[in-house]
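take this sequence and fold it.
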Amino acid sequence: MSELPDWMYPPRAEGWFAEDLDRLPQAPRHTELIDGALVFMMSPQRWWHGELVTDLVIALRAQVPEGSRVGREMTIRLDKRNRPEPDLIVTVAPYDPDRTLFAPDEVSLVVEVVSPESAHRDRTVKWRKYAEAGIPHYWVVEEENDLPVVHVHELDCSTGAYVAAGIFRERLERPVPFPVDIDLDALVPARKGQKRAD
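Modelled structure (predicted):
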C-alpha cells in the first residue's frame, strides 16, 4: 500500500475543521468535509449531471427575487466539522469574488443532483445535516430514464427535520422559497421535446 501525501493527514485527533479546507490547495476540486473527514469527488462527472446543474442554475437565475443569487459548487459551513459542497444554492449573501463558503442562514435553497457515488450522502447524510443547520429548502434531483425528477423537501420548524413537499416530473411549480416554474423535461438538451415514457 502506498503512503498518503502529508497534506491528507488531519492536523488534529478530531479530524479536519471547516476552515482547514481553505488551507488545502493540494486537495482535489470539490472536496467536502463531512463529520471531520475529507470526502473527495473522484469519479469523472457525467455530462448529464453537469448539463442539468448548469440548466438549473440558468432557470433559477431567471426567477430568483432581487437580493438573492444562484450559485453552484460552493461550500456551506454547517458547523466546525461539516462543510459540504452542494451542486447548487440560492443565497441572500451579497456577492464577494473572494468568498469560499456560505453560512446556513445565508442559504434559502440547496439542490443536490444525485450521482452514483453521492447517492447515500445526498439522500440521507446531507438531508439530515442541512435540516439540522436550518436551511429551509432542500431539493434532491434524481435521474429517471435520462430525465430529472425533483424530490422537494421543506424544513418543519417544529421538529427541525425536512418533510416531503412533493415529487416533480415534467414541471416543477412551487410558491417557495420564491415562485418557481421550471420545465424539467427541457433541462437536458438531448431530450428536449421528447415525451416521458408512461
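
every contact and neighbour count from this point should use C-alpha atoms.
Fine.

go ahead and flag the most central residue of this structure.
Pro86 (2.3 Å; Cα atoms, centre = their mean).

following the longest helix along the chain, which helix or strand comes up?
In the chain, taking DSSP state H as the definition, the longest helix is helix 47-61. Per DSSP states H and E, the first helix or strand lying C-terminal to helix 47-61 is strand 69-72.

show residues contacting that next one.
53, 57, 60-61, 64, 86-93 (Cα atoms under 8 Å, 6 or more residues apart in numbering).

narrow these to just the buried residues.
Buried subset of those (neighbour count, 16 or more other Cα atoms under 10 Å): Val53, Val57, Leu60, Val64, Pro86, Asp87, Leu88, Ile89, Val90, Thr91, Val92.

that older thread, packing partners of the longest helix of the chain?
In terms of contacts (3 or more Cα pairs under 8 Å, 6 or more residues apart in numbering; DSSP states H and E), helix 47-61 is packed against strand 69-72.

helix or strand right after the strand it packs on?
Counting by DSSP H and E, the next helix or strand C-terminal to strand 69-72 is strand 75-76.

let's see this one next to it:
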Amino acid sequence: MTTALPEDSWLLRIQPQPARVTAAEYEALPEEIARAIEIVDGYVVFCEAPTPDHQTAGRRLANLLERHARRAMARGHGCLTVNNDVDLRLRDIPLLNRSPDVILYRCLDRAAGERLRAEHALLVIEIVSPGSETQDTTDKLGEYARAGIAHYWIARLDNDGVTSIERYALDRATLLYKHLGTFMKDEAGGAPEVTNPIPITIDWDDLLF
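Here you go, the predicted model:
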C-alpha cells in the first residue's frame, strides 16, 4: 500500500543535483562556499559546522603534530606542514575533495600554486562527531586508503578532550588500511609513541579542553 506525502512535506522540496561538479567548477567557487562543502564523486556534501569541542580537539591535535613536525624537520625529514580543515584533492574525475580535521603533509610550492593532493599527505586525522561516525570510520577510511595516504587516525572525544586514537597504516599492495591499534587515554604505561610517519609522542594532557 502506498501512502501519498502531504503537499507541504519537505521531502517534496528536495531537488536532485543536476550535474556533477568538475574540478574546474569547484576551484572557481568563492572560498566561503568551498569551505562549507566537500565533493564526493562529483556531488556536493554539505559540512555541518563543527562544535566548539570538535574545533578545540582539532586545534590541540594540530598543535601536537606541529611541534613534532618541527623536531622532525630539524632532524632532516624535509619541509612539513600541519593544517586544519584544508582542501585535500583525492581524485579529479569524478571529483573527490575532502577537508580533513587535521592533516600532516609535505610542504607545497605555494609560489607555483601547487594544490594539496593525496601524494603530499603523510597523516590524516578525523575527529568523530555524533553525525560523522559512518563517514569517518567507513567512507573516509576507504577513500583515503584508495588515494594512497599512508597513515590515518580516528580520534574520539569525551567532555574533557581526546580519549582515544585509532591508528591505521596503508597496505600498498591492496590499498587497504591495516588497524595498528588504539591508544586509550586511561591506559597505563605513560605517553604512547609512534615512529611513523614521523616520531610522535601522544601526551594526553596536551589534548585536554
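
mind checking the TM-score on these two?
Once superposed, chain against chain, the TM-score is 0.81 (TM-score structural alignment, normalised by the length of the first structure); 183 aligned residues with a Cα RMSD of 2.6 Å.

sec struct for the aligned residue in the second structure for the residue nearest to the centre of the first structure, please.
Aligned counterpart of Pro86 of the first structure in the second structure: Pro100 (TM-score structural alignment). Three-state assignment for Pro100 of the second structure (DSSP: H, G, I helix; E, B strand; the rest coil): coil.

on the three-state scheme, Ile154 of the second structure is what?
With three-state DSSP as the basis, Ile154 of the second structure sits in strand.

show me what it aligns to in the first structure.
By TM-score structural alignment, Ile154 of the second structure lines up with Val140.

could I get the contacting residues of that match?
Val111, Glu112, Val113, Val114, Asp122, Arg123, Val150, His151, Val152.

rerun that using 7 Å as the cut-off
Neighbouring residues of Val140 of the first structure by Cα atoms under 7 Å, 6 or more residues apart in numbering: Val111, Glu112, Val113, Val114, Val150, His151, Val152.

just the element for the second one, please.
Which is Glu112 of the first structure. Assigned by DSSP H and E, Glu112 of the first structure falls in strand 107-113.

identify the residue range in the second structure corresponding to the very next helix or strand once past that strand.
For strand 107-113 of the first structure, the following helix or strand on the C-terminal side (DSSP H and E) is helix 119-120. Mapped onto the second structure using TM-score structural alignment, helix 119-120 of the first structure covers residues 133-134.

after superposition, how close is that stretch to the first structure?
Here stretch 133-134 of the second structure, set against the first structure after superposition, deviates by a mean of 1.4 Å using mean Cα distance after the TM-score superposition for the first structure.

starting at the chain centroid, how far to that stretch?
13 Å (Cα atoms, centre = their mean, to the nearest Å).

and the lengthiest strand in the second structure, what does it pack onto?
For the second structure, the longest strand by residue count, based on DSSP state E, is strand 161-171. Using 3 or more Cα pairs under 7 Å, 6 or more residues apart in numbering; DSSP states H and E, the elements in contact with strand 161-171 of the second structure are strand 151-158, strand 176-184.

how distant is the shortest one from the center of its chain?
Relative to its parent chain, strand 151-158 of the second structure has a centroid offset of 10 Å by Cα atoms, centre = their mean.
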